[in-house]
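A.B. asks: generate coordinates for the sequence data below:
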Amino acid sequence: MVNPKLQDAINSQIQAEFYSAYLYLSMSAYCESQNFTGFAHWLKLQYQEETEHALKLIGYLQERGGTVELKKIDAPPAEFGSPLQVFEQTLAHEQHVTSLIHQLYETAAAEKDYAAQIFLQWFITEQVEEEASATAVVERLRIIGDKSPGSILYIDKELGKRV
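C.D. replies: Sure, this is the predicted structure:
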């Protein structure tokens, strides 16, 4: 059985994961509206991943006999700027989520919930991958800057191949 403090923290993380999904779906729609279909595709896959993360947390809470409490999800922005700005916001958001996961792990450790600590290791590893992926796109876009529209279109095409 999961204790109430950890249950509340997991429910808050579920909310954060669903907000992340909502944010990436909004970013995807924005990129699509700007005719950056590859960026849109990449972000739509992020949306799917974040939804899976929320569902994974829900499943864990249910397995531990906890109560799932779905909280309100704020509306994300609808405009994001240039592709570089979109991915800088993506990276900043992933860094924020990493801090939330670390706080959740600290709560599990403080509550001496060893099963939760083991479960959360997956999320810690996942966040390393999420930040690395977003950083790679940001760095590529920073290298080309605004000087080469053809290069932005090339990166857009490459990100459209993500599976």
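
A.B. asks: C-alpha only now, for contacts and for neighbours.
C.D. replies: OK.

A.B. asks: helix or strand right after the strand or helix carrying Glu139?
C.D. replies: Per DSSP states H and E, Glu139 falls inside helix 114-144. Using DSSP H and E, the helix or strand that follows helix 114-144 in sequence is helix 149-159.

A.B. asks: list the buried residues in that following helix.
C.D. replies: Buried residues in helix 149-159, counted by 16 or more other CA atoms under 10 Å: Ser151, Ile152, Leu153, Ile155, Asp156, Lys157, Leu159.

A.B. asks: could you do stretch 30-37 as well?
C.D. replies: Neighbour-count burial for stretch 30-37 [16+ other CA under 10 Å]: Tyr30, Cys31, Phe36, Thr37.

A.B. asks: list just the nearest of those to Ile58.
C.D. replies: Comparing the buried residues of stretch 30-37 against Ile58 with CA to CA places Tyr30 closest, at 28.9 Å.

A.B. asks: for the comparison step, fold the sequence that follows:
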Amino acid sequence: MSNKVLEKALNEQLNAELYSAYLYLSMSAYFSDIGLSGFANWMRVQAQEEQFHAMKFYDYINERGGRVILTAIDAPQTEWASPLACAEAVLEHEKKVTSLVNNLVDLAIQEKDHATNIFLQWFVTEQVEEEDNVNEVLNKLRLLKGEGNGMFILDKELGTRVFTPPTAA
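C.D. replies: Below you'll find the model as predicted:
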């Protein structure tokens, strides 16, 4: 990749996506520990999606002739006050990832790298979907106040989610 500024930024995003997968796997473990296997499944699927995102960056950097540089991944949080608090943390994290993607788009435009800008548009759209997905679960949790039989119904619903890699455009 001839543009070293973008190569460095793409590598940073690759590592941020790997951290997201690690964080969501930690959240899955938290939900398993408190007996919400459906919520655990939801977060495990989220982790798989983040790994998929990371590999899209990995492959793109290589396709452009760049060098993938993997760096240390910080330890994720392991405890939350409640399922609601955990879901709120997911939304905050997704908003952070959205800002990171938007900053990358801005950089690609600034650097006049049209191919990278086009590549990143998939992630812009994906982040809208990610935030909507989390908001849907979060709204249900808020209605339930984290209590009652509704929690078990929501847990069962979230247990049906599976990871399906997106098809090539």
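
A.B. asks: and which of the buried residues of helix 149-159 of the first structure is nearest to Pro83 of the first structure?
C.D. replies: Closest to Pro83 of the first structure out of those is Ile152 (8.1 Å), distances taken as CA to CA.

A.B. asks: measure the equivalent of that closest one over in the second structure to Leu100 of the second structure for me?
C.D. replies: Using TM-score structural alignment as the criterion, Ile152 of the first structure maps onto Met151 of the second structure. The gap separating Met151 of the second structure from Leu100 of the second structure is 33 Å, by CA to CA, to the nearest Å.

A.B. asks: cool, Gly146 of the second structure as well?
C.D. replies: For Gly146 of the second structure, the distance to Leu100 of the second structure - CA to CA - is 31 Å.

A.B. asks: cool, and Glu126 of the second structure?
C.D. replies: Noted for Glu126 of the second structure: a distance of 13 Å to Leu100 of the second structure, by CA to CA.

A.B. asks: so the residue nearest the centre of the second structure, which state does it fall into?
C.D. replies: Centroid-nearest residue in the second structure, with CA atoms, centre = their mean: Glu50, separated by 4.6 Å. With DSSP: H, G, I helix; E, B strand; the rest coil as the basis, Glu50 of the second structure sits in helix.

A.B. asks: show me what it aligns to in the first structure.
C.D. replies: Matched to the first structure by TM-score structural alignment, Glu50 of the second structure sits across from Glu50.

A.B. asks: pretty sure that match is touching Ala16, no?
C.D. replies: No - the criterion here is CA atoms under 8 Å, and Glu50 of the first structure misses it with Ala16 at 9.2 Å.

A.B. asks: re earlier: and the residue nearest to the centre of the second structure, what does it touch?
C.D. replies: Glu50 of the second structure makes contacts with Glu17, Leu18, Ser20, Ala21, as judged by CA atoms under 8 Å, 6 or more residues apart in numbering.

A.B. asks: ok, the second one - how many residues close by?
C.D. replies: By the measure other CA atoms under 10 Å, the count of residues near Leu18 of the second structure is 24.

A.B. asks: was I right to think it contacts Ala54?
C.D. replies: Yes - using CA under 8 Å, Leu18 of the second structure is in contact with Ala54, at 5.9 Å.

A.B. asks: what about the helix holding Glu139 of the first structure, how far off from the second structure?
C.D. replies: In the superposition against the second structure, helix 114-144 of the first structure averages 0.4 Å from its aligned positions (mean CA distance after the TM-score superposition for the first structure).

A.B. asks: buried set for that helix?
C.D. replies: Neighbour count says helix 114-144 of the first structure has 116-117, 120, 123-124, 127, 130-131, 134-135, 137-138, 141 buried, by 16+ other CA under 10 Å.

A.B. asks: in CSV: the residues you listed, plus distance to Glu63 of the first structure.
C.D. replies: Output for the buried residues of helix 114-144 of the first structure, formatted as CSV (distance: CA to CA, whole Å):
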residue, distance to Glu63 of the first structure
Ala116, 11
Gln117, 15
Leu120, 14
Phe123, 17
Ile124, 20
Gln127, 23
Glu130, 26
Glu131, 29
Ala134, 32
Thr135, 34
Val137, 37
Val138, 38
Leu141, 42
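
A.B. asks: between the residues you listed, which is nearest Gln85 of the first structure?
C.D. replies: Using CA to CA, Val138 comes nearest to Gln85 of the first structure of the buried residues of helix 114-144 of the first structure, at 8.6 Å.
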